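Chemist: no sequence on this one, just coordinates:
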């Protein structure tokens, strides 16, 4: 079953919020000469069709990070841009039945739609264009840059619409932030990326990949504070890593006690 019920909301002229039925969000920037799709959902929805209802311009597809809920729809496109540090993660997730199942069954789409994981794995694979995290794209009357923000994954990036002052941050700062999966940076390595996003949020609107969609500056600041408090609570990585959530509330940061500091670092 291929879903077509993708809601579209205009953020500003030429910038659209595409809402996959399971609260996995994609964003479209339409310039004068080219367009850019930021993330492409799980792959069970006609994201390409939704884009083509909005523009027929040549399209670039940029992936904020290598988790299947953000690149699963990439099979609908010939090329995708991915940070070089997430290329291996992306390929590992495509090959791993267990990891695909974890992400796919986390959303409402997978619950509502009959899912064949083997069929999903056999979809066409696009050409991957590796990014360094300092790219710049001229779409015509809209200028877009990419900033490397390691944390939720080592290759996470923020995509910045410089013209409209909007940042699309993926899942690197959010409620119930995941810093516990394979391919995740330590809390110490993530914190500068979160601090950067907070500073930018004073002048830029910030949109992420799920639930509320838009992130307010005050909330980003709070998540940064929680990260600092985690570093204050733990002086080194635990030898036996355990899952923890801090603070112990539904939107706290989820991390592993063996991955608080970059390997070899401690306080």
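Modeler: Structure received. Because the structure is a prediction, the values reported are computed rather than measured.
Chemist: drop to CA atoms for contacts and neighbour counts, all remaining ones
Modeler: Fine.
Chemist: distance of the closest residue in space to residue 216 that isn't next to it in sequence relative to residue 158?
Modeler: Distances taken as Cα to Cα, 6 or more residues apart in numbering put residue 206 closest to residue 216, at 7.1 Å, once the chain neighbours are dropped. Distance, residue 206 to residue 158, using Cα to Cα, to the nearest Å: 10 Å.
Chemist: just checking, the residue nearest to residue 216 touches residue 167?
Modeler: Yes. Look at residue 206 against residue 167 with Cα atoms under 8 Å: they come within range, at 4.8 Å.
Chemist: now for the lengthiest helix in the chain, which elements pack on it?
Modeler: Using DSSP state H, we find that the single longest helix of the chain is helix 217-233. Judged by 3 or more Cα pairs under 8 Å, 6 or more residues apart in numbering; DSSP states H and E, helix 217-233 is in contact with helix 187-200, strand 253-256.
Chemist: please redo it, this time with the cut-off set to 6 Å
Modeler: Applying 3 or more Cα pairs under 6 Å, 6 or more residues apart in numbering; DSSP states H and E, we find helix 217-233 packed against no helix or strand.
Chemist: buried residues in it, which are they?
Modeler: Neighbour counts over helix 217-233 (16 or more other Cα atoms under 10 Å) mark 217, 220, 221, 223, 224, 226, 227, 230, 231 as buried.
Chemist: any idea how far the very next helix or strand once past it is from the chain center?
Modeler: As assigned by DSSP states H and E, the chain's next helix or strand after helix 217-233 is strand 243-246. Strand 243-246 has its average C-alpha position 21 Å from the chain's average C-alpha position, going by Cα atoms, centre = their mean, to the nearest Å.
Chemist: got another one to weigh against that:
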């Protein structure tokens, strides 16, 4: 299996915009520009993401991390130019899997173990015994200025809640906004990890609703879901209001058993908001 084309699934979702999926569930987005291109997030780090992006585009590629959880930083060390939201950037500028929290120190190994136990293939030349997420140098993402890629400027928006430094990347030319884990698997909200913040989530959904209503985007991409468009974007205000009700004590919850341990689970429509037991 080739480490680039055969390992990743690639779909063009808009003009000069590619959705890249690794291992059937770890999503990234590549925005192609005239002077440089931007890939947002780095997946699980098994494949040659740098090689893939340089096959897809001819301009230099900057890596932007929506946040620094393990499944978003995997291949970041393959890139020379990496940008991270300031709240998740260490003072020495070096990002590692345990920079934000030690909750994910064993997550990559657990992923690989599940993958092998299921009998799935790995890229040619990949050494399972040597698999680890390497640390890398990063600089602050220019949230105020955005990222000039030649023919247009990508806009950056803080979207905390799931992680303190999470940022979204908006291409105003196509109306595509990539929001990392603003909605997690099955459009659930994962607020149970260190740095999760329900109050920040309310502000994040308010930001997204305002941007949508202003016509800034009509397609929301996330790492672990299908694109959200049209009437489905009404989920944003539903979650804004529902999370606010959780904070006000007006929502019931049940205890759910997850691979991360027991959590509180608050249903809001088809979404479950997962928070720590003691929050």
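Modeler: Cool, got the structure. These figures come from a predicted structure and were not determined experimentally.
Chemist: coming back round to it: how about the residue nearest to residue 216 of the first structure, what's its match in the second structure?
Modeler: Here residue 206 of the first structure is matched to residue 220 in the second structure, going by TM-score structural alignment.
Chemist: so who does the closest residue to residue 223 of the second structure other than its chain neighbours touch?
Modeler: Closest residue to residue 223 of the second structure apart from its sequence neighbours, by Cα to Cα, 6+ apart: residue 27 at 4.2 Å. Residues near residue 27 of the second structure by Cα atoms under 6 Å, 6 or more residues apart in numbering: 20, 21, 223.
Chemist: give me the residue at the spatial middle of the first structure.
Modeler: Closest to where the C-alpha atoms of the first structure average out (Cα atoms, centre = their mean) is residue 170, at 2.8 Å.
Chemist: now do the same for that one: its match in the second structure.
Modeler: Match for residue 170 of the first structure (TM-score structural alignment): residue 180.
Chemist: so that match is in contact with residue 222, correct?
Modeler: Yes. In this structure, residue 180 of the second structure is within contact of residue 222 by Cα atoms under 6 Å, at 4.9 Å.
Chemist: can you map out the strands along the stretch 101-250 of the second structure?
Modeler: 136-137, 139-140, 147-148, 153-158, 167-171, 176-178, 189-190, 219-221, 228-229 (DSSP state E, counting those that start in this stretch).
Chemist: so the longest one aligns onto which residues of the first structure?
Modeler: In this case it means strand 153-158 of the second structure. Per TM-score structural alignment, the counterpart of strand 153-158 of the second structure in the first structure is residues 143-148.
Chemist: now that stretch on the second structure. Mean distance?
Modeler: Its aligned residues in the second structure lie a mean 1.1 Å from stretch 143-148 of the first structure after superposition (mean Cα distance after the TM-score superposition for the first structure).
Chemist: pull the number of nearby residues for the aligned partner of residue 58 of the first structure in the second structure.
Modeler: Counting by TM-score structural alignment, residue 58 of the first structure lines up with residue 60 in the second structure. Residue 60 of the second structure has 16 neighbouring residues, counting by other Cα atoms under 10 Å.
Chemist: please apply the same query to residue 151 of the first structure.
Modeler: Applying other Cα under 10 Å, we find 27 residues neighbouring residue 151 of the first structure.
Chemist: check residue 126 of the second structure too.
Modeler: Neighbourhood size, residue 126 of the second structure [other Cα under 10 Å]: 15.
Chemist: next one: it from residue 17 of the second structure, what distance?
Modeler: Residue 126 of the second structure sits 28 Å away from residue 17 of the second structure, going by Cα to Cα.
Chemist: how about residue 197 of the second structure?
Modeler: Residue 197 of the second structure sits at a distance of 31 Å from residue 17 of the second structure (criterion: Cα to Cα).
Chemist: picking that back up, tell me the average deviation of the longest helix of the first structure from the second structure after fitting.
Modeler: With mean Cα distance after the TM-score superposition for the first structure, helix 217-233 of the first structure averages 1.8 Å from its match.
Chemist: which part of the second structure matches that helix?
Modeler: Using TM-score structural alignment, helix 217-233 of the first structure lines up with residues 233-249 of the second structure.
Chemist: quick one, what contacts the closest residue to residue 257 of the second structure other than its chain neighbours?
Modeler: Nearest residue to residue 257 of the second structure, sequence neighbours excluded (Cα to Cα, 6+ apart): residue 263, at 6.6 Å. Going by Cα under 6 Å, 6+ apart, residue 263 of the second structure touches 255, 256, 275, 276, 277.
Chemist: looking at the residues you listed, which one is closest to residue 35 of the second structure?
Modeler: Nearest to residue 35 of the second structure among the contacts of residue 263 of the second structure: residue 275, at 42.2 Å, using Cα to Cα.
Chemist: which residue lines up with that closest one in the first structure?
Modeler: Residue 275 of the second structure maps onto residue 255 in the first structure, by TM-score structural alignment.
Chemist: its match against residue 180, yeah?
Modeler: Yes. Here residue 255 of the first structure reaches residue 180: they are 4.5 Å apart, a contact under Cα under 6 Å.
Chemist: one step back: need the buried residues of helix 217-233 of the first structure in a markdown table with distance to residue 45 of the first structure, can you?
Modeler: Output for these, formatted as a markdown table (distance: Cα to Cα, whole Å):
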| residue | distance to residue 45 of the first structure |
| --- | --- |
| 217 | 31 |
| 220 | 30 |
| 221 | 34 |
| 223 | 31 |
| 224 | 34 |
| 226 | 35 |
| 227 | 35 |
| 230 | 38 |
| 231 | 40 |
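Chemist: pick out the most distant pair among those.
Modeler: Pairwise over these, using Cα to Cα, the maximum falls at 217 and 231, 21.7 Å.
Chemist: now name the helix or strand holding residue 50 of the second structure.
Modeler: Residue 50 of the second structure belongs to helix 49-56 when assigned by DSSP H and E.
Chemist: show me the contacts for residue 78 of the second structure.
Modeler: Residue 78 of the second structure is in contact with no residue at all, counting by Cα under 6 Å, 6+ apart.
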